[in-house]
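Undergrad: sequence plus the predicted model coming up.
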Amino acid sequence: MYDLDTRKRALALVARGRSLNSVSKETGVSRAAIRSWQVRLDPLGRSTSCPRCRDVPRPPEDLPAYSYLLGLYLGDGCISAARRGVYFLRVACADAWPGLIDACAEAMRAVLPDNKVFRVQRQGCQNVTSHSKHWPCLFPQHGPGRKHERKIALEPWQQEIVDAHPWEFIRGLIHSDGCRVTNWTTRIVDGERKRYEYPRYFFTNTSADIIGLCTRTLDRLGIEWKPLNQSRAAVTISVARRASVALMDTHIGPKY
């Protein structure tokens, strides 16, 4: 989350007549976060009560881990009700990516360190699962039906975390509903045909809102992308520019 000095500086720029868009570009803070600071300047304090029962939510224990887990949840996660007001967060991770399974479990433990994390084997995948009464408030995007059938928008406090830890958020999205592939092309150089590697990243989702969260974060990181398959139910975006791919390689890391 952002410190008080950052918040005051952004609001001071707005008070001088600057637009939210220009202040956002200068400070690296999203417009949604700046708007929320106009209502409440002080950061949300840590509460020992259940955040579902109070106006002031309890921040996650580990903010970078939360940003990563948020990306995983939006891609392949769901929250379901159990008994006595307990909910379980479940993220489906393919058996082909054991490193991803470990990373997901570690993120869950970091966000709620007092809660156990389980791995339930299913055909071709493991469901990384943790039970808590707090999952619905930590992921307020939870609701009935599929994600692409309802509005998905980040709360201001979530947007602050994503703004502060954007690469972790993108890593979670790519590790859930994305991939890195390597294509090959040939060129004639000095009369000789040579073969060149052509890596790229893809992210696919059926929710236009989740696609928007991904592309806006990529824009803020300076990653060039383009949409594919817009006429289909699922939208795919591609990152193919060499400089952008190299930057993604530096921060994303492989699933395995």
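TA: Arrived safely, thanks for sending.
Undergrad: for the rest of this, base every contact and every neighbour count on C-alpha atoms.
TA: Fine.
Undergrad: okay, now stretch 14-34: how far is its last residue from its first?
TA: 9 Å (CA to CA, to the nearest Å).
Undergrad: do the same with stretch 68-88
TA: So stretch 68-88: terminal residues 18 Å apart, CA to CA.
Undergrad: same deal with stretch 9-21?
TA: For stretch 9-21, the first and last residues are 15 Å from each other (CA to CA).
Undergrad: again, but for stretch 74-90
TA: Terminal-residue distance, stretch 74-90 (CA to CA): 11 Å.
Undergrad: can you give me the buried ones in the longest strand along the chain?
TA: With secondary structure taken from DSSP state E, the chain has its longest strand at strand 192-205. The neighbour-count check on strand 192-205 (16 or more other CA atoms under 10 Å) flags 199-205 as buried.
Undergrad: can you check stretch 168-186 too?
TA: Buried, per 16+ other CA under 10 Å, within stretch 168-186: 168-180.
Undergrad: could those go into JSON lines alongside distance to Arg122 and secondary structure?
TA: Output for those, formatted as JSON lines (distance: CA to CA, whole Å; DSSP: H, G, I helix; E, B strand; the rest coil):
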{"residue": "Glu168", "distance to Arg122": "27", "secondary structure": "helix"}
{"residue": "Phe169", "distance to Arg122": "26", "secondary structure": "helix"}
{"residue": "Ile170", "distance to Arg122": "26", "secondary structure": "helix"}
{"residue": "Arg171", "distance to Arg122": "24", "secondary structure": "helix"}
{"residue": "Gly172", "distance to Arg122": "21", "secondary structure": "helix"}
{"residue": "Leu173", "distance to Arg122": "22", "secondary structure": "helix"}
{"residue": "Ile174", "distance to Arg122": "22", "secondary structure": "helix"}
{"residue": "His175", "distance to Arg122": "19", "secondary structure": "helix"}
{"residue": "Ser176", "distance to Arg122": "17", "secondary structure": "helix"}
{"residue": "Asp177", "distance to Arg122": "18", "secondary structure": "helix"}
{"residue": "Gly178", "distance to Arg122": "21", "secondary structure": "strand"}
{"residue": "Cys179", "distance to Arg122": "22", "secondary structure": "strand"}
{"residue": "Arg180", "distance to Arg122": "25", "secondary structure": "strand"}
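Undergrad: presented hereafter is structure B, for comparison with structure A:
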Amino acid sequence: MRRGVTNRVVAEHLGIPRGTIGWWRSEDRKHCGEAYVRPTDCPRCTGREVDQPAYAYLLGLYLGDGHIISKRKQHHLSVFCDASWTGLIDAAEAAMRRVMPLPKVGRVQRQGCVEVKSYTQHWTCLFPQHGPGKKHDRRIALEDWQQAIVDAHPWEFLRGLIHSDGCRVTNWTVRNGKRYEYPRYFFTNKSDDIRKLCTDTLAKVGVQWTILARGSDPFNVSIARKASVALMDAHIGPKY
């Protein structure tokens, strides 16, 4: 263990519970006067190359339906997913593991949704937008390194936003006695800053959008033009 072998490997090798191994190592550090440093694979702290497509997608999920708890003895990133979208839940968990493989990742069943959680205090390094209060009550701006990733992988970022606070629906109308159906996409978020991140990225990939107000509140970004919907279908598609 002093050579850096993990608690899990030692526990499996000796057939002893991992908690016992951890306690032995803790006592050994005290005996040797060592300070405990929790291992991390945080790209911002270690210089490890981040999986950019996975990060762009996870950033979109975080800005929509995610939050970070960061306080003493409780550090984790949570993304809340509708329980009916099992593929989305798998994608959220896979993105967390690809961005930071070392932390523990789990799922918590809630009423009507599933909370996907990854446990490490280093999520605040990757999401500096974290702060007290609701996201729509504070300024949300990407740092230069985040914007560079979004610029390189705009569709992954948009997919994360749509998978969190967006949807694909089918509208219909009747003309001359004939029913016509047409699909459209919506992205709905109370934060002006997050909506602008969405619309700026849509414009960069050639998607036309409009704002539909809910009463007097411009919370809805609408994508209804046929060519733009086809572009969204090619890169994002319905939730699954």
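TA: That came through, no problem. Since we're looking at a predicted model, the values are computed, not measured.
Undergrad: quick one on the thing from earlier: from the contact counts, what lies against the longest strand of the first structure?
TA: Here strand 192-205 of the first structure touches helix 166-177, strand 178-189, strand 235-239, helix 242-251, going by 3 or more CA pairs under 8 Å, 6 or more residues apart in numbering; DSSP states H and E.
Undergrad: reformat those as a markdown table; add distance to Gln121 of the first structure.
TA: Formatted as a markdown table, those follow (distance: least, CA to CA, whole Å):
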| stretch | distance to Gln121 of the first structure |
| --- | --- |
| helix 166-177 | 17 |
| strand 178-189 | 22 |
| strand 235-239 | 29 |
| helix 242-251 | 29 |
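Undergrad: just tell me the aligned range of stretch 113-120 of the second structure in the first structure.
TA: Counting by TM-score structural alignment, stretch 113-120 of the second structure lines up with residues 125-132 of the first structure.
Undergrad: hmm, back to that, any idea which of the buried residues of stretch 168-186 of the first structure is closest to Leu100 of the first structure?
TA: The shortest approach to Leu100 of the first structure among those belongs to His175, at 7.1 Å (CA to CA).
Undergrad: how far off centre is the longest strand of the first structure?
TA: Relative to its parent chain, strand 192-205 of the first structure has a centroid offset of 24 Å by CA atoms, centre = their mean, to the nearest Å.
Undergrad: ok, residues contacting that strand?
TA: Here strand 192-205 of the first structure makes contact (CA atoms under 8 Å, 6 or more residues apart in numbering) with 75, 173-174, 177-188, 211, 234-242, 245.
Undergrad: nearest residue to Asn220 of the second structure in space, please, no chain neighbours.
TA: Of all residues not flanking Asn220 of the second structure in the chain, Thr188 sits nearest, at 4.5 Å (CA to CA, 6 or more residues apart in numbering).
Undergrad: show me what the one you found lines up with in the first structure.
TA: With TM-score structural alignment as the criterion, Thr188 of the second structure matches Thr204.
Undergrad: roughly how far apart are the most far-flung residue of the second structure relative to its centre and Thr170 of the second structure?
TA: Relative to the C-alpha centroid of the second structure, counting by CA atoms, centre = their mean, Asn176 is the outermost residue, at 45.4 Å. Distance, Asn176 of the second structure to Thr170 of the second structure, by CA to CA: 20 Å.
Undergrad: cool, and Gly206 of the second structure?
TA: Remark: distance between Gly206 of the second structure and Thr170 of the second structure (CA to CA) = 22 Å.
Undergrad: now the element after whichever strand or helix holds Val9 of the second structure, going C-ward?
TA: Val9 of the second structure is part of helix 7-14 when elements are defined by DSSP states H and E. Beyond helix 7-14 of the second structure in the direction of the C-terminus, DSSP H and E gives the next helix or strand as helix 18-32.
Undergrad: what's downstream of that next one, the next helix or strand?
TA: Immediately after helix 18-32 of the second structure, counting by DSSP H and E, sits helix 43-46.
Undergrad: identify the residues contacting Leu63 of the second structure.
TA: 135, 161, 194.
Undergrad: ok, now Arg146 of the first structure?
TA: Arg146 of the first structure touches nothing, counting by CA under 8 Å, 6+ apart.
Undergrad: can you tell me how far the aligned residue in the second structure for it is from Ile149 of the second structure?
TA: Here Arg146 of the first structure is matched to Lys134 in the second structure, going by TM-score structural alignment. Distance, Lys134 of the second structure to Ile149 of the second structure, by CA to CA: 24 Å.
Undergrad: repeat that for Val116 of the second structure.
TA: In terms of CA to CA, Val116 of the second structure sits 23 Å off from Ile149 of the second structure.
Undergrad: compare the two and say which is more crowded by neighbours.
TA: Per other CA atoms under 10 Å, whichever of Val116 of the second structure and Ile149 has more neighbours is Val116, with 22 against 19.
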